[in-house]
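Student: coords below, sequence missing:
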């Protein structure tokens, strides 16, 4: 197992982190015996960073980790978990959640405490208004959390603003060879690293979609490469090749996955891929892009949209549906664009047809027409009305809570 320093913290962490969102389940519950064996297999092989969250597995992920780590393992590993910003409505709420997490994890401290799913600077400002700075300062002073960070799901400009607005220890971003320019992207990765932050990469395999059903055109390129590797190994090595990356997370729930990833994590040094190898990955990337329904690169020059549409996100999810035959795409689209998990509604049917986006699109895409395709394919009937009703209900509940407080 290779290790890198988590930015300015100086912690030596394994370049492969264990993502604890996708444990094996039986009848809707974590398969305890199998998952414990997998966790121990990873630890015995040198993995020392485990990433969970308040909501993973319906709140059971943290508790399950505690059962395993309490058997003489806790001091061998770093635990990362997250404050669910999308559920927090008060300063007291932060304390209550952290207290619950410490009890679930059966520990006196959390090594890396992240603000979960910041989407833009406004979502960070909202937490500021609720007292997050005082909360983090007191929690660190009391030893309840050791290092602070955030996970991010927005554009690179908002990412930079958040990086600069607090003395973070680390951050977590989505990054893979198809997402070089999506969300924080390469520019954000390098920016955070220069600032001294450790950078943890999530979705290095795009939720498994880069290794599942491989399009024939892509499979042909992989099979002709001089060095024989699986699509997973190619994708992970591409991420690890970036010296700015501290580690990547893998939601491993198959023994074969764990063995392959651990083997690769013992060989993947930064800047170790030859130009010929990088060229293979670039050809695969180009093949995927040619298969995409819409040639959006995620550059985000089309934003901000006057009507509030997150154009790259809407087009990206639409592409995923056709490229990867993703199940439950409508539900994913609804969650990511309705504003229910943070931020504001940003779905395609908000488009007013002004055409401002098309004037600045480097790819000269017919964005208004594509957004209509998104609406027809992915949106539930009366989505505007439905999201408005739900937000109205949430505001009402929050008002009741504040009055009780």
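Tutor: Nice, thanks for sending it over. Only a predicted model underlies this, so the values are computations on that prediction, with no experimental measurement involved.
Student: From now on I want contacts and neighbour counts done on CA atoms only, so please keep to that.
Tutor: OK.
Student: roughly how far apart are residue 216 and residue 314?
Tutor: From residue 216 across to residue 314, the span is 26 Å (CA to CA, to the nearest Å).
Student: Mind checking which of these two has more residues around it?
Tutor: Ranked by neighbour count (other CA atoms under 10 Å), residue 216 and residue 314 place residue 314 first, with 21 against 10.
Student: putting a second one here so we can go through both:
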């Protein structure tokens, strides 16, 4: 196992265990199976285990396994505060104490604000006193480090990085999301501020492992260096010095064994020019079904009405490359889970964006199509329900 350091010099395995996808049996986590998988990862050197309050049964399962095997103090637990459920300051202790009980511990190594969407959301939490609360927890050792997980564009991500003295961050990042989500721009910005960067969705929800188009698979299989699609995805990430730890939702012993083998030889700056060319060709093969040739350069931003143009077009493209559900989820996250809507329906057809687009995309026309395909009845109902729940 290879290791990289966090902000304070602690060694972290380059492969982290994502605990969201434990195998279920009769409606509950198969604890015996999960125990075997976690212990196999631990014995291979994995020392970072990531869970969250809203992952059904995950915190309790992880806490039980670590406690029963006597290894709690030998690993790092990361879990996440469901800030969207916080209504008053007292709720902070309520949820945190429940998490400690589930995890059978008296401290959390890495504590994240779960799916923190923008600075306005963080300001709402600050208004409830979260910065003072976190400071006290850190002083007492109940929380060792504070960070946030993020889904959204690079501009909002960089603004969040500057909004607080974070210890680390977590983003969705893979070779398909190099110019979307926080993207390479966000990853490098966080690293420039001295923050370790943890990676989720390295396989794009499995697409880069199981659902590659035939042309992409052929490119990989015919390449002189024989690696699986999964290994190429991981190595593309580990090649970057800004990446600290890559999470994998491992739910089989075979998956654990394969991933730890990859992690055992993970090196920074090991890619050759030919390796990069291979990934570029694979991306082209995957993106052949894309509807809009948007590169995510963001020259079209900012929109005077707040439309997340690159995020909308990326979600629209994903609808055709990954399926309707994947496209809907991406669009909902980047437009509706915000204090202020960034939806395509905000567009007033001013055309300012098109003046700066280096791809000469008819952005206004594409936004209308994206709105029609992504903002249906379900979008509206779900958006209202989430706003009510989160009190945005």
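Tutor: Looks like it arrived, so ask away. Just so it is clear, the structure is predicted and the values come from calculations on it, not from any experiment.
Student: Could you say which helix or strand holds the counterpart of residue 122 of the second structure in the first structure?
Tutor: Per TM-score structural alignment, the equivalent position to residue 122 of the second structure in the first structure is residue 124. Using DSSP states H and E, residue 124 of the first structure falls within helix 121-130.
Student: mean distance, that helix to its aligned residues in the second structure?
Tutor: In the superposition against the second structure, helix 121-130 of the first structure averages 1.8 Å from its aligned positions (mean CA distance after the TM-score superposition for the first structure).
Student: And the contacts of that helix?
Tutor: Contacts to helix 121-130 of the first structure, defined as CA atoms under 8 Å, 6 or more residues apart in numbering, come from residues 85, 89, 90, 91, 118, 158, 159, 161, 162, 342, 343.
Student: residue contacts, the most centrally placed residue in the second structure?
Tutor: Centroid check for the second structure by CA atoms, centre = their mean gives residue 172 as the closest residue, at 2.9 Å. Residues counted as contacts of residue 172 of the second structure (CA under 8 Å, 6+ apart) are 150, 151, 181, 182, 199, 200, 201, 202.
Student: and of these, the nearest to residue 290 of the second structure?
Tutor: Among the contacts of residue 172 of the second structure, residue 181 lies closest to residue 290 of the second structure (CA to CA), at 16.8 Å.
Student: So what does that closest one match up with in the first structure?
Tutor: Going residue by residue (TM-score structural alignment), residue 181 of the second structure aligns to residue 183.
Student: ok, the nearest residue to that match once chain neighbours are set aside - contacts?
Tutor: Spatial nearest neighbour of residue 183 of the first structure, excluding adjacent residues (CA to CA, 6 or more residues apart in numbering): residue 155 at 4.3 Å. Going by CA under 8 Å, 6+ apart, residue 155 of the first structure touches 119, 120, 182, 183, 184, 300.
Student: and in the second structure, which of the residues you listed remain?
Tutor: Contacts conserved in the second structure for the contacts of residue 155 of the first structure, counting by both residues aligned by TM-score structural alignment, their matches' CA atoms under 8 Å: 182, 183, 184.
Student: all strands for the stretch 201-350 of the first structure, in order.
Tutor: Here the stretch 201-350 of the first structure has its strands, by DSSP state E, counting those that start in this stretch, at 247-250.
Student: Can you show me the helices along it?
Tutor: 216-224, 231-240, 255-265, 275-291, 311-324, 329-337 (DSSP state H, counting those that start in this stretch).
Student: Within the helices and strands, which one has the aligned partner of residue 363 of the first structure in the second structure?
Tutor: Using TM-score structural alignment as the criterion, residue 363 of the first structure maps onto residue 359 of the second structure. Assigned by DSSP H and E, residue 359 of the second structure belongs to no helix or strand.
Student: do the same with residue 397 of the first structure
Tutor: Here residue 397 of the first structure is assigned to helix 383-404, by DSSP H and E.
Student: Contacts made by that helix with the rest, please.
Tutor: 89, 338, 339, 340, 345, 349, 350.
Student: As JSON lines, those residues with neighbour count and distance to residue 394 of the first structure would be great.
Tutor: Formatted as JSON lines, those follow (neighbours: other CA atoms under 10 Å; distance: CA to CA, whole Å):
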{"residue": "89", "neighbour count": "16", "distance to residue 394 of the first structure": "11"}
{"residue": "338", "neighbour count": "22", "distance to residue 394 of the first structure": "13"}
{"residue": "339", "neighbour count": "18", "distance to residue 394 of the first structure": "11"}
{"residue": "340", "neighbour count": "17", "distance to residue 394 of the first structure": "9"}
{"residue": "345", "neighbour count": "23", "distance to residue 394 of the first structure": "14"}
{"residue": "349", "neighbour count": "18", "distance to residue 394 of the first structure": "22"}
{"residue": "350", "neighbour count": "18", "distance to residue 394 of the first structure": "20"}
